[in-house]
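Trainee: Here's my sequence, what's the structure:
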Amino acid sequence: MEQGLKILVIRFSSMGDIIYTTPVVRCLKKQLPGAQIHFLTKPAFKYIYDNNPYVDKLHLLKTTLKETIADIEAEKFDYIIDLHNNLRTSLIKWKTGIKSFTYNKQTIRKWLSLKLHLQLVPPIHLVERYMQTVSLLGIKNDDKPIDYYIKANYSLQTLLPATHQQGYIVFIIGATHFTKRMPNNKIISVCNKIGLPVVLLGGKDVQANAAEIEAAVGEKVYNACGVTTLDQSVYLVSKSQKVIGFDTGLTHIAEAFNVPIASVWGSTVPELLGVQPYKVKDAQVIGIELPCRPCSKFGLEKCPLGHFKCMNEIPENVIVNFVNNA
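Mentor: Purely as a prediction, here's the structure:
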């Protein structure tokens, strides 16, 4: 492969999908001598690549696609690596005429898998699927974890009460859609059975949930939902003993720190999208088999059948035993 290539990698969303592009970017930078690696994403996801040493320049999607295309043309890229494969990226590739390698989303197979409840998509991790996209450039997976670089120097003393500074479990209770979240009563029950103090993490959208959980469990639980920034939340994850989380971006970012993870799944399943925990030595995927599961790829605002068995019937002892066992 010739030296000094200039390559643009594109992935617009979401948090989890973008964090899984980091091994591809790392391998491109390390395996192509002298290559310049640029990355294009939405402004909302800039933080994922801030401080990443394998990206030479970070580009953010402009207000109009025309502006973005003009920026790309000005850079004179040799290749585009399209890890999103949607209408916008197709237009970018068509308008710029730059040679490209495009991620195969297997959209039809995923749709059929979901509708027919069949495993028509091989349970290959998304990182491996991305790696297939760059294999024609001679890139091989280095089999290392995903990358996330914490932006500042934090301390547990400034972020947590004294009761939680000597060791704690992180419980990530947030998720974009309701059917990815465990009901409060289940979370309360699990927290009561955990031996260590618990730190609740999530956005402002789950602050009320977290307040209810904290009130029910007591001082053992510290509610940091909507209080810490995302970067601070990642820091707390990195210093935790273990993590319990749902199908959400922060749970996936936790994989960068090789902290033991109990990955709890409701209406979605990791095999369909290839987002099971990646390169984590101690991880357990927890979900139950149901005729109606999965009911969606990304989660829904309510259970279509009204019973929400996929979360209501999750065996709490599996989570508790994973967390409490040394």
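
Trainee: From here on, just use CA atoms for contacts and neighbour counts.
Mentor: Noted.

Trainee: What distance do you get for residue 91 to residue 19?
Mentor: From residue 91 over to residue 19 the distance is 24 Å, taken as C-alpha to C-alpha, to the nearest Å.

Trainee: Counting neighbours, go ahead and name the busier of these two.
Mentor: Shown here are residue 91 and residue 19; by other C-alpha atoms under 10 Å, residue 19 has more neighbours (24 against 14).

Trainee: The more buried one reaches residue 253, doesn't it?
Mentor: Yes: the pair residue 19 / residue 253 is scored as a contact, 6.6 Å apart, by C-alpha atoms under 8 Å.

Trainee: Please identify every residue contacting each of these two.
Mentor: 146, 148 (C-alpha atoms under 8 Å, 6 or more residues apart in numbering).

Trainee: List the residues that contact residue 227.
Mentor: residue 204.

Trainee: Please disregard the earlier target; I meant residue 90.
Mentor: Contact partners of residue 90, counting by C-alpha under 8 Å, 6+ apart, are absent.

Trainee: Quick check: it is in a strand.
Mentor: No: counting by DSSP: H, G, I helix; E, B strand; the rest coil, one finds residue 90 to be helix, located in no strand.

Trainee: From residue 13, how far out is it?
Mentor: Per C-alpha to C-alpha, residue 90 is found 15 Å from residue 13.

Trainee: Repeat that for residue 308.
Mentor: With distances taken as C-alpha to C-alpha, residue 308 is found 27 Å from residue 13.

Trainee: And this one, please, so the two structures can be compared:
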Amino acid sequence: MLEHSKVLLIQTAFLGDAVLATALLEKIRIESPYTEIHILVRKGNESLFKAYPYPNLRRVWTYNKSKKWSSWLELRHDLRSEHFDAVFVIQRFFGMGLLSLNIGAKRVVGFDKNPLSLFFTEKVKHEWGTGVHEVERNTALVQSWLGGKVFRPCLKAAEIDLGPEMRKKEYICISPGSVWETKRLPIRIWIEFIQLLPQDQVVVLMGSPGEIDLSNQIAEAFHGSNRVILNETGKHPLLASAYIFQQSMMSFVNDSGPMHICSAENVPTVAVYCSTVPSFGFGPLADWNRIVETNVALTCRPCGDHGKKNCPLGHYACGEGIEANAIFQAYQEYLSARSQ
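Mentor: Predicted coordinates for the structure are as follows:
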């Protein structure tokens, strides 16, 4: 059996991808508890790992994409001095594949879709679009070392003061944003969903500073009403946001980073899919979850592996065709399940 005393995971993609990589942290921690783990993530995502509560994760390294090659060169220099037994390249792109081959690790394991996979010690088939979840794909990278058992991603954010209106496990979170516009449920549908909720249901709007306008549109639709809409978008650092999700009764999200945070915290989740599809392998992993998507078979969906800045055909039927009542039905299902 292979033994690794010190390993590096590389995942410098978006926030959600970094969250899902914590499933590998869990697998290594539990199945090889004496292995020292390092992880390399995109600059801006490093604070998230303060919510990973185990000392097996020794260090979080960052790659600054705004400085690209200077950051790459600095990392190559610094990582070489760490003398890793193995590097697991979760990404499929050239830059990180090249870095993994230039830091002197004894083994380099990555996906066969990486342009440099020919030079890896071991390359692993990357399955896409078949329903295999990303955490299963990632687990395949360490299978020759630790076997194929899959673990759930894990985050446990530290407690913060929520204030009097956010009572733990009573409010719901809605995250209307996404990096990609074609992953965003139209705002009018979120508004219609909130109108269906009981009058006393507290709603907390969540998102990054760049998504403030989306949440403002929702909040303004209820200005002057008796509904309690707490617009927390852009007001909290990443760890505090994670705690707000963690303490919600349930969360409603697009196919985006907040969904994966909820998976890692096991928060009941309703995930809305517009232009992307669950079979890509990025679905919710909480014990209780529901997926909402259009029930119309669209020949144009999915329109790509990721979201797009706008609908290529101009109609956005994959988002506009989703009904608020379907989201509300998921809300009712959870309340019914919780009361049993």
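
Trainee: Which stretches in the stretch 51-200 of the first structure count as helices?
Mentor: Taking DSSP state H, counting those that start in this stretch as the criterion, the stretch 51-200 of the first structure contains helices spanning 65-75, 87-96, 107-116, 126-134, 156-159, 184-193.

Trainee: Buried deepest among those helices, which one?
Mentor: Compared across the helices of the stretch 51-200 of the first structure, helix 126-134 shows the largest average neighbour count, a mean of 20 (mean count of other C-alpha atoms under 10 Å).

Trainee: tell me which strands and helices that one is in contact with?
Mentor: Here helix 126-134 of the first structure touches helix 22-31, strand 100-102, going by 3 or more C-alpha pairs under 8 Å, 6 or more residues apart in numbering; DSSP states H and E.

Trainee: Tell me which of those is the most buried.
Mentor: Most buried of these, by mean neighbour count (mean count of other C-alpha under 10 Å): helix 22-31, with a mean of 21.

Trainee: Residues touching that one, excluding its own?
Mentor: Here helix 22-31 of the first structure makes contact (C-alpha under 8 Å, 6+ apart) with 9, 35-37, 54-55, 127, 130-131, 134, 139-142, 144-147.

Trainee: can you point me to the longest helix in the second structure?
Mentor: In terms of residue count, the longest helix belonging to the second structure (DSSP state H) is helix 324-339.

Trainee: Buried residues in that one, which are they?
Mentor: Applying a neighbour-count criterion of 16 or more other C-alpha atoms under 10 Å, one finds 324, 327-328, 330-331, 334 buried in helix 324-339 of the second structure.

Trainee: Tell me what angle that helix forms with helix 187-196.
Mentor: Counting by axes from the mean of the first three to the mean of the last three C-alpha atoms, to 10 degrees, helix 324-339 of the second structure lies at 40 degrees to helix 187-196.

Trainee: Can you give the distance of helix 324-339 of the second structure from its chain's centre?
Mentor: 23 Å (C-alpha atoms, centre = their mean, to the nearest Å).

Trainee: Name the residues that touch that helix?
Mentor: 189-190, 192-193, 196-197, 270, 288, 290, 292.

Trainee: rerun that using 7 Å as the cut-off
Mentor: Outside helix 324-339 of the second structure, the residues that touch it by C-alpha atoms under 7 Å, 6 or more residues apart in numbering are 189-190, 192-193, 196, 290, 292.

Trainee: got it, and stretch 215-225 of the second structure?
Mentor: With C-alpha under 7 Å, 6+ apart, stretch 215-225 of the second structure has contacts from 176, 187, 191, 205, 229, 231, 233.

Trainee: In that stretch, which residues are buried?
Mentor: Neighbour counts over stretch 215-225 of the second structure (16+ other C-alpha under 10 Å) mark 215, 218-219 as buried.

Trainee: to the chain's geometric centre, what's the distance from that stretch?
Mentor: Centroid displacement of stretch 215-225 of the second structure relative to its chain, using C-alpha atoms, centre = their mean, is 27 Å.

Trainee: that older thread, including distance to residue 231 of the first structure, could the helices of the stretch 51-200 of the first structure go into CSV?
Mentor: Formatted as CSV, the helices of the stretch 51-200 of the first structure follow (distance: least, C-alpha to C-alpha, whole Å):
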stretch, distance to residue 231 of the first structure
helix 65-75, 27
helix 87-96, 29
helix 107-116, 33
helix 126-134, 23
helix 156-159, 12
helix 184-193, 24
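
Trainee: Show the buried residues in the contacts of stretch 215-225 of the second structure.
Mentor: 176, 187, 191, 205, 229, 231, 233.

Trainee: Which residue in the first structure aligns with the second one?
Mentor: The alignment partner of residue 187 of the second structure in the first structure, by TM-score structural alignment, is residue 184.

Trainee: Also the last one?
Mentor: Matched to the first structure by TM-score structural alignment, residue 233 of the second structure sits across from residue 225.

Trainee: And for the first one?
Mentor: Residue 176 of the second structure is assigned residue 173 in the first structure as its aligned equivalent, the criterion being TM-score structural alignment.

Trainee: Could I get the contacting residues of its match?
Mentor: Per C-alpha under 7 Å, 6+ apart, neighbours of residue 173 of the first structure: 181, 200-202, 245-246.

Trainee: These into TSV, with extra columns for distance to residue 296 of the first structure?
Mentor: Below are these laid out as TSV (distance: C-alpha to C-alpha, whole Å):
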residue	distance to residue 296 of the first structure
181	14
200	26
201	25
202	22
245	19
246	15
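
Trainee: Now flag whichever of those is closest to residue 81 of the first structure.
Mentor: Nearest to residue 81 of the first structure out of these is residue 246 (C-alpha to C-alpha; 29.4 Å).

Trainee: Not counting sequence-adjacent ones, nearest residue to the residue mapped onto residue 138 of the first structure from the second structure?
Mentor: Using TM-score structural alignment as the criterion, residue 138 of the first structure maps onto residue 146 of the second structure. Once flanking residues are discounted, residue 146 of the second structure sits nearest to residue 31: 6.9 Å by C-alpha to C-alpha, 6 or more residues apart in numbering.

Trainee: and residue 283 of the second structure, how many neighbours?
Mentor: Residue 283 of the second structure: 24 neighbours (other C-alpha under 10 Å).

Trainee: how much space between it and residue 276 of the second structure?
Mentor: Counting by C-alpha to C-alpha, the separation of residue 283 of the second structure from residue 276 of the second structure is 11 Å.

Trainee: so what's whichever residue in the second structure pairs up with residue 204 of the first structure closest to, chain neighbours aside?
Mentor: Using TM-score structural alignment, the partner of residue 204 of the first structure in the second structure is residue 209. In space, residue 209 of the second structure comes closest to residue 234 once its chain neighbours are excluded; the distance is 3.9 Å by C-alpha to C-alpha, 6+ apart.
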